[in-house]
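*Asks:* what follows is a predicted protein model with its sequence.
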Amino acid sequence: MAQVLEFKLPDLGEGLTEAEIVRWLVGVGDVVAIDQPVVEVETAKAMVEVPCPYGGVVTARYGEEGTELPVGAPLLTVAVGGTGAPEELAEAAPGTAPTAGEGAAESAVSSEYSGNVLVGYGTAGPAARRRRVRHESHAVAKAPAPAAQAPPAPAAQAPVAPVGSAPVAASGTGREGPVPVISPLVRKLARDRGLDLREVRGSGPEGLILRADVESALAALDRPAAAPAPAPARAAAPAASSAVVAPAGERVPLRGVRGAVADKLSRSRTEIPDATCWVDADATELMAARTAMNAAGGPKISLLALLARICVHALARFPELNSTVDTAAREIVRLPDVHLGFAAQTPRGLVVPVVKDAGTRTAESLTAEFARLTEAARESALTPADLTGGTFTLNNYGVFGVDGSTPIINHPEAAMLGVGRIIPKPWVHQGELAVRQVVQLSFTFDHRVCDGGTAGGFLRYVADCVEQPAVLLRTL
């Protein structure tokens, strides 16, 4: 007799709480093996193929391509054991058989579990989920597949109580104790805007607060109040009229990598008091040095690798800039190692792969690692580990044919160096006008970690190394 096990979206690590279904790799009725990838999802960090820890026949899929699911939501169900005959699969239809969370079924088919451990799955059976996931997955498991894909209720159907209003027991607001929220991202959104979640009425199962509920509450707070306080029945009128005059146009969801970048850049500009300084530098000698290196034989050295070496040595002279700010503790945390991020444009948007331990790498090693990460970025094969842990970012926007920019710091780092295109320009060299290879260097820094003198010293040292690579030899 086949038993149906429910496979939920596992915790993919790095604090990720949701993922978007990009492509299903199996269909209903397909036979899957243990650890076979069944779906490709996009998180805020990378594209990931998710393997199923069960072997059997797929009986249901939850979510169409393009659907965003929270961690713990059902992905698919698999009929495990038995002969796989149609009548057995019909008897073991989703919703009528025990799921992976019901210990009896798990112990009966423990031989069908994967030896690889996903968070929440493994050879010993699935671990207990966090409280917020139990609310979500329990509700979805009771509903048929189409209901699991239904979008959150419209804001108009999720009434909220304004912050500061008296608790209303009948509406479920003014609650005591923990408030059920669909994800930590939604809880953070409310906290950052000063919204008391106890005053929000959740429209999800068992009063679960969805993102739409929080956004509706924030919209209500942002609407200017009339001179005499309007009655509740009239308060909805401005919202209705504003919806009518809203401009029409294509709406592009901020999801996955693009959504993560938007959040990080917004947070950077909100939290970091940044300042930018820039300088033009004569890169003729650096370009000549690179040509000589590559003519000597061996692996070719990239210009980005040479700039990275310069940055690493500049950070050794100005360690204040290889740091982060702990805003809660009001402390600057100076970091011992340089993990160098570099901006890379991909079909999925801007990503910042990180070269770990850049301070200990040679120019050849840096060239090879830049090439590996760039290729992985183009193939959407970067892992979350490749995109996290950076302490300083190098942004070569000269590849786009522009001279200068004011980089936005890659939160929570403290600085970023931007490099424009290197082109022939008139330049005074040794007292005479000449045509030289000139580049503009832009440096944005967190003014909390240092003053302009330190930032200027860093940028001047970088420019000196670009103009006279022999300066760098003094520190090798």
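*Replies:* Arrived safely.

*Asks:* contacts, neighbours, all on C-alpha from now
*Replies:* Noted.

*Asks:* and whichever strand in the chain runs longest, what does it pack onto?
*Replies:* Ranked by residue count, the top strand of the chain under DSSP state E comes out as strand 432-446. Contacts defined by 3 or more CA pairs under 8 Å, 6 or more residues apart in numbering; DSSP states H and E place strand 432-446 against strand 274-282, helix 284-295, strand 415-419, strand 423-429, helix 452-467.

*Asks:* mind redoing it with 7 Å?
*Replies:* Packed against strand 432-446, as judged by 3 or more CA pairs under 7 Å, 6 or more residues apart in numbering; DSSP states H and E, are the following elements: strand 274-282, strand 415-419, strand 423-429.

*Asks:* contacts for the second one, please.
*Replies:* It stands for strand 415-419. Residues from elsewhere that reach strand 415-419 (CA atoms under 7 Å, 6 or more residues apart in numbering): 321, 392-398, 407, 409, 440-446.

*Asks:* comparison target below:
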Amino acid sequence: MAQVLEFKLPDLGEGLTEAEIVRWLVEVGEVVAVDQPVVEVETAKAMVEVPCPYGGVVTARFGEEGAELPVGAPLLTVAVGESAAARPAPDADGGGEAAEPARGGSAGPGGPRTGEPGTGEPRSEGSGNVLVGYGTSEAPARRRRVRPDRAATLAAGARMNGRDRGADPAPEGPVPVISPLVRRLARQHDLDLRELTGSGPDGLILRADVEYALRAAAAQGGRTAVPADGALAAGAVRAPAAGVSGASSASSARSGGIRTPLKGVRGAVADKLSRSRREIPDATCWVDADATELMRARTAMNAGGGPRISLVALLARICTAALARFPELNSTVDTEAREIVQLDQVHLGFAAQTDRGLVVPVVRDAHARDAEALTAEFARLTESARAGRLTPGEVTGGTFTLNNYGVFGVDGSTPILNHPEAAMLGVGRIVPKPWVYEGELAVRQVVQLSLTFDHRVCDGGTAGGFLRYVADCVEQPAVLLRTL
């Protein structure tokens, strides 16, 4: 006898609480193997392929591509057992509760478990190899009851919704809703989803259907008002539809334009930079340096016919050498213990602009790599960043950041630190400029270097010493050779 097991969005680590479905890798009715990737999701850190711990037939998918799901929300259900292959697929792809998990099923980090003593249900073991924190769920929570005084008004709006879309209201049974946001929206406004007819594929109830019903109810004298742009936030104020106040007019005036949700990489960047600005008292110092000799040294290194050395790799070598002399800048502040934690390894982050936004891949143990190894690792991580294949481990754990904003054609910047790091070296564009060289005016390749640092970990003397050493290495690469 086949059992239907529910697979939830696992804990993806690093404190991540939600993920956006980018692409489904399996269809309803398809047979999947244990540990087969079933969905590609995007977190605030990276793209991740999520494998399923069960082998069997996919009976339902919970979430459209582009939907955002919290950790622990259902992803899909799988029929496992001897008769799984013969199990018919549900009418709707991702039909919410169309496939109900086995009662009493549970799972944890040790592997999925189904069946309880006395139920007569066989036991099915999964692989246990699904990142962290997956598992089957208990029976779905009961629907929230509609208050009698609101049922008539909301039902009228729902019936109008069904008539306008040329369909009858959905019958009793599983509600075809896959988005937790839609369920929450309906719950907040005491709306019975069974009264709605979905406009999505196979009658799927979308957010637009819920908002339409609420606006229809408000137009008929209900007490729930929906903003003109259709956005309903949690805890929104409920006000009579009649009598537009000055505040409502101001809200309507702000409803125009393009709205972009702060989620995924953009949301993570916003959260981290806001926290950095709130918590870290940063300061910036800068200096112009003559990079002519560094550029000549790189040209000579690449003339030998071996692997080409990148400029950013040479700058990274200079950074690690400078951090060995000024280790205070390779640290973080433990605010709870009120301690400065000086770190042993240099995990060097570097800013990379991609189609998904700004990401900061991390080169592990940069202090132990030579210029050739650094070049190869920078290239690998940059390619992964642009392809959206970075793992959460490749964008976390940095201790110092190298920010080459010269690629954008600018000379200088005062960046915000990558919390919880204590410092960031900025490198501007390298351009020909008039420069006094050996007592005479000459045209040299000049670059502006800047150091932004957490003033809690050091004072200006340390920061200035670090930046001056970096500038000396840029101007005279032999300085670096003498200190290695």
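*Replies:* Alright, I've got the coordinates. This one's a predicted model, so the numbers in the text were calculated from it and none came from an experiment.

*Asks:* which of the contacts of strand 415-419 of structure 1 are buried?
*Replies:* Neighbour counting with 16 or more other CA atoms under 10 Å marks 321, 392-398, 407, 409, 440-446 as buried within the contacts of strand 415-419 of structure 1.

*Asks:* now do the helices in the stretch 301-450 of structure 1.
*Replies:* Under the criterion DSSP state H, counting those that start in this stretch, the stretch 301-450 of structure 1 contains helices at 303-317, 363-378.

*Asks:* mean deviation (superposed) between the longest one and structure 2, please.
*Replies:* Yep, that's helix 363-378 of structure 1 we're talking about. If you overlay the two and look at helix 363-378 of structure 1, the average distance to its match in structure 2 is 0.9 Å (mean CA distance after the TM-score superposition for structure 1).

*Asks:* what does the first one give?
*Replies:* Overlaying structure 2 shows helix 303-317 of structure 1 at a mean distance of 0.7 Å from the equivalent residues (mean CA distance after the TM-score superposition for structure 1).

*Asks:* residues in structure 2 aligned with that helix?
*Replies:* Residue correspondence for helix 303-317 of structure 1 in structure 2, counting by TM-score structural alignment: residues 311-325.

*Asks:* the helices and strands packed on strand 432-446 of structure 1 into CSV, with extra columns for mean neighbour count?
*Replies:* Supplementary listing: these in CSV, determined by neighbours: other CA atoms under 10 Å:
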stretch, mean neighbour count
strand 274-282, 19
strand 415-419, 26
strand 423-429, 14
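
*Asks:* quick one: secondary structure of the closest residue to residue 139 of structure 2 other than its chain neighbours?
*Replies:* Excluding the flanking residues, the one nearest residue 139 of structure 2 by CA to CA, 6 or more residues apart in numbering is residue 103, at 6.4 Å. Recorded secondary structure, residue 103 of structure 2: coil (DSSP: H, G, I helix; E, B strand; the rest coil).

*Asks:* number of nearby residues for residue 103 of structure 2?
*Replies:* 19 (other CA atoms under 10 Å).

*Asks:* same check, this time on residue 254 of structure 2
*Replies:* Using other CA under 10 Å as the criterion, residue 254 of structure 2 is surrounded by 10 other residues.

*Asks:* with residue 64 of structure 1 instead?
*Replies:* If you count neighbours by other CA under 10 Å, residue 64 of structure 1 ends up with 14.

*Asks:* in which helix or strand would I find it?
*Replies:* When secondary structure is defined by DSSP states H and E, residue 64 of structure 1 falls outside every helix and strand.

*Asks:* list the contacts of residue 474 of structure 2.
*Replies:* Counting by CA under 7 Å, 6+ apart, residue 474 of structure 2 makes contact with 289, 291, 294.

*Asks:* where's it relative to residue 308 of structure 2, distance?
*Replies:* 19 Å (CA to CA, to the nearest Å).

*Asks:* again with residue 372 of structure 2
*Replies:* In this structure, residue 372 of structure 2 lies at 8 Å from residue 308 of structure 2, with CA to CA as the measure.

*Asks:* and residue 270 of structure 2, by the same measure?
*Replies:* When CA to CA is applied, the distance between residue 270 of structure 2 and residue 308 of structure 2 equals 36 Å.

*Asks:* go on, residue 386 of structure 2?
*Replies:* From residue 386 of structure 2 to residue 308 of structure 2 the distance is 21 Å (CA to CA).

*Asks:* cool, and residue 355 of structure 2?
*Replies:* Residue 355 of structure 2 sits 26 Å away from residue 308 of structure 2 when distances are taken as CA to CA.

*Asks:* and the two? which has more neighbours close in?
*Replies:* residue 308 (16 against 9).
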